[in-house]
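A.B. asks: here is the input, now give the coordinates:
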Amino acid sequence: MENSTPDLTWLIEHILPKGELLIVQSPSCVGRSLLLLDWAFCHATGKPWFGHHVGSGSVAYCSSEKLQGLGGRARAWYTTYESEIDLPVSQTPISFYELGTLSDDNYFIATEQLTEEIAALPETPSLIVLDVLTTDERKARVLAYRLWQQFGTTVLLTSTSGTYDNIVQLIPLEQSSEQRFLLRLPSKYSAPPLQLRLQSVSPSDKDFPLADATSYIIECEGQQSA
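C.D. replies: Model (predicted):
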């Protein structure tokens, strides 16, 4: 694939640029968190993302969801891809933070605490994910902007609505036996939309405790080569 955006350098080639603040927008419950985890684990391990080269680095993954709720998804990912990566789970450079729901009552404290914890990491993460629930998206954007300004790294923030310049959209497709959605990237990337789907993964007996009997990973239909 030709680089039609020579001014950009890539965290995930032709998908996520380095040092950008991006909004990942979709309705709830369409696989957005799975996609963010997929990108985070690929970056932490250096595993290519469906043919797109991925630069490896450390990740700070900040979620409003309870951390044990992420265990099944993380386990499903490693169960599927453990033969393709060199790092054992215990050495993967990804740090998880539990934010809770951002509100007027906890916003300032949560922002200060998160900023201090990320600053205290042995190395500045090259990817920060804010997978948050909030009653005020403006506050979440301010938090994302502060982290982006302070650490100069790629920051991904979830959103359900609004119009932004740097926006990645996850659009549900028609209902079927499998959940499918379209990944639409910012126009300046000159990249065509990708069709993604959820693939169920049977549990195994190692790595992470499962919250559910079955979890899911992201698959790409008609994947492209970088």
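A.B. asks: from here on, contacts and neighbour counts on C-alpha atoms
C.D. replies: OK.
A.B. asks: how about the strands in this structure?
C.D. replies: Ranges of strands within the chain are 10-12, 16-17, 21-25, 59-63, 94-98, 127-131, 154-159, 167-172, 180-184, 194-201, 215-221, based on DSSP state E.
A.B. asks: what's the fourth one packed up against?
C.D. replies: The reference is to strand 59-63. helix 32-45, strand 94-98, strand 127-131 (3 or more C-alpha pairs under 8 Å, 6 or more residues apart in numbering; DSSP states H and E).
A.B. asks: could you also give me the structure for this next sequence, so I can compare it with the first?
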Amino acid sequence: MALQAREKEILILDAPIQPNDEDYALMALQAREAELFYYSIYLKPDSCALAQHRDKPPVKTITLPNGGFKLLTCEELLSGQSPLNEWLIHGMIEKGNLGLIFGNPSSGKSLYVQDMCFCIAAGLMFHGLETATGNVVYIAGEGFSGLRKRFSVLAKKYEVPPPNNLHISEMPAAIVDQKSIESVRNAIDQVGKVALIVIDTLHRNFGDGDENSARDISQLLSNIDTYLKTTGATVLIIHHSGHESKGRGRGSSSIRAAMDVEYSVKKEGDTVTVENTKVKDFDPPSPMSFKLKSIELNKDVGGVVLEPTEQIPSKQKGSTSSDIENTILAVLANAPSDQFVHATDACVVSGKIPARALKADYVKTETYSKMDNPTKEAKRKAFQRAIERLVETQKIGSGDNCYWLPPSP
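C.D. replies: A predicted model of the protein is given here:
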């Protein structure tokens, strides 16, 4: 059986006349290995692609060892992508993250995410934070009548035309439903490469299921992984706060457990505050605070946007990434002479061997003493990321349990 990509669809060559589940499993594997469009493996026998090849003999299907389960060596894993953070919004959301934005009704959570979507699609800074420009898909489950006005207001606020790469659904999805999520993926594939997919809200786009049921949430997350995450896009879910616990999203705890990043949105008066409540692979950013500002579209129609209460810097709680990198460089440059050791032949950076190096434990201890991150674990993670960035950019060398500065030219 062979598969061939052609303009966002897969032609199945030498296909079986009556494909069974095992055939489709093999198609899935081949499509995945060829990095083709995943949704197309669900082609049915009466599809155009199969109909063109009904005269072909059936193929012999195989049962893959371990059900296709595969192990990578650490070297293979690290060669796949850079260990550095790849940001959708710098310091806030990474590319490929699965995230949750939750808050009470009318707290401003949709307003906040719509602003985010507009900036990413239009290639604008998001309240002082750099964004990665790309296609955005907004799966709207409610508030259709107000979306036109909200995005018109954002276009006026930023003084740019409405971005053509911001795509908004005309109806809600039912993500736990197989046919519905396949249809959603089909529509997304027509867009092309997507940077961000937003589900607003989880409840309105859930389908026939119970968000308090771990089983239904498992199906929801499975469909998100299979059909949305495989696009390579960041997926953000807008959700309501819990009925009793306002500090978490409503429903099964499985929802929060599955998230890479999570933010709460709270409104007091006309002030909206966005605060990080979970993060996995970077330092939690500082809270952002906004005021609601009215913008008039014409004499009778207007809307509101979020305006920061102060200039929002790209800043982390505790020491920032650049602070830590500068501290490490200062420790390496200014350590007492009795702390240096003779550099070995393994100590190479920029093709040169330095005269001396510092033991890694000394650099770590000195740097930790100058960091104000709240916990030891936060310091450890922040220090390690700073070291990785400095080595990646060849500002320092690392090896033999030592760190060193490159020798002078």
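A.B. asks: one step back: now render the strands of the first structure as CSV, adding distance to E116 of the first structure and mean neighbour count.
C.D. replies: Formatted as CSV, these follow (distance: least, C-alpha to C-alpha, whole Å; neighbours: other C-alpha atoms under 10 Å):
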stretch, distance to E116 of the first structure, mean neighbour count
strand 10-12, 24, 21
strand 16-17, 25, 21
strand 21-25, 19, 24
strand 59-63, 12, 22
strand 94-98, 12, 17
strand 127-131, 14, 26
strand 154-159, 16, 24
strand 167-172, 27, 21
strand 180-184, 33, 21
strand 194-201, 35, 18
strand 215-221, 32, 19
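A.B. asks: can I get those in CSV with distance to D38 of the first structure?
C.D. replies: Shown next, in CSV, are the strands of the first structure (distance: least, C-alpha to C-alpha, whole Å):
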stretch, distance to D38 of the first structure
strand 10-12, 11
strand 16-17, 13
strand 21-25, 14
strand 59-63, 11
strand 94-98, 12
strand 127-131, 11
strand 154-159, 13
strand 167-172, 14
strand 180-184, 14
strand 194-201, 12
strand 215-221, 7
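A.B. asks: figure out which of the ones you listed is closest to F50 of the first structure.
C.D. replies: strand 215-221 (6.8 Å; C-alpha to C-alpha).
A.B. asks: the second structure: matching residues for the closest one?
C.D. replies: Matched against the second structure by TM-score structural alignment, strand 215-221 of the first structure falls on residues 303-309.
A.B. asks: find the centremost residue of the second structure, please.
C.D. replies: Centroid check for the second structure by C-alpha atoms, centre = their mean gives N97 as the closest residue, at 2.3 Å.
A.B. asks: what distance do you get for the counterpart of it in the first structure to T80 of the first structure?
C.D. replies: Matched by TM-score structural alignment, N97 of the second structure corresponds to E20 in the first structure. Distance from E20 of the first structure to T80 of the first structure, counting by C-alpha to C-alpha, to the nearest Å: 29 Å.
A.B. asks: got a list of what the closest residue to T214 of the first structure other than its chain neighbours touches?
C.D. replies: The shortest distance from T214 of the first structure to any residue other than its chain neighbours is 5.4 Å, reached at S202 (C-alpha to C-alpha, 6 or more residues apart in numbering). Applying C-alpha atoms under 8 Å, 6 or more residues apart in numbering to S202 of the first structure gives the contacts 76, 213-215.
A.B. asks: thanks a lot, see you next time.
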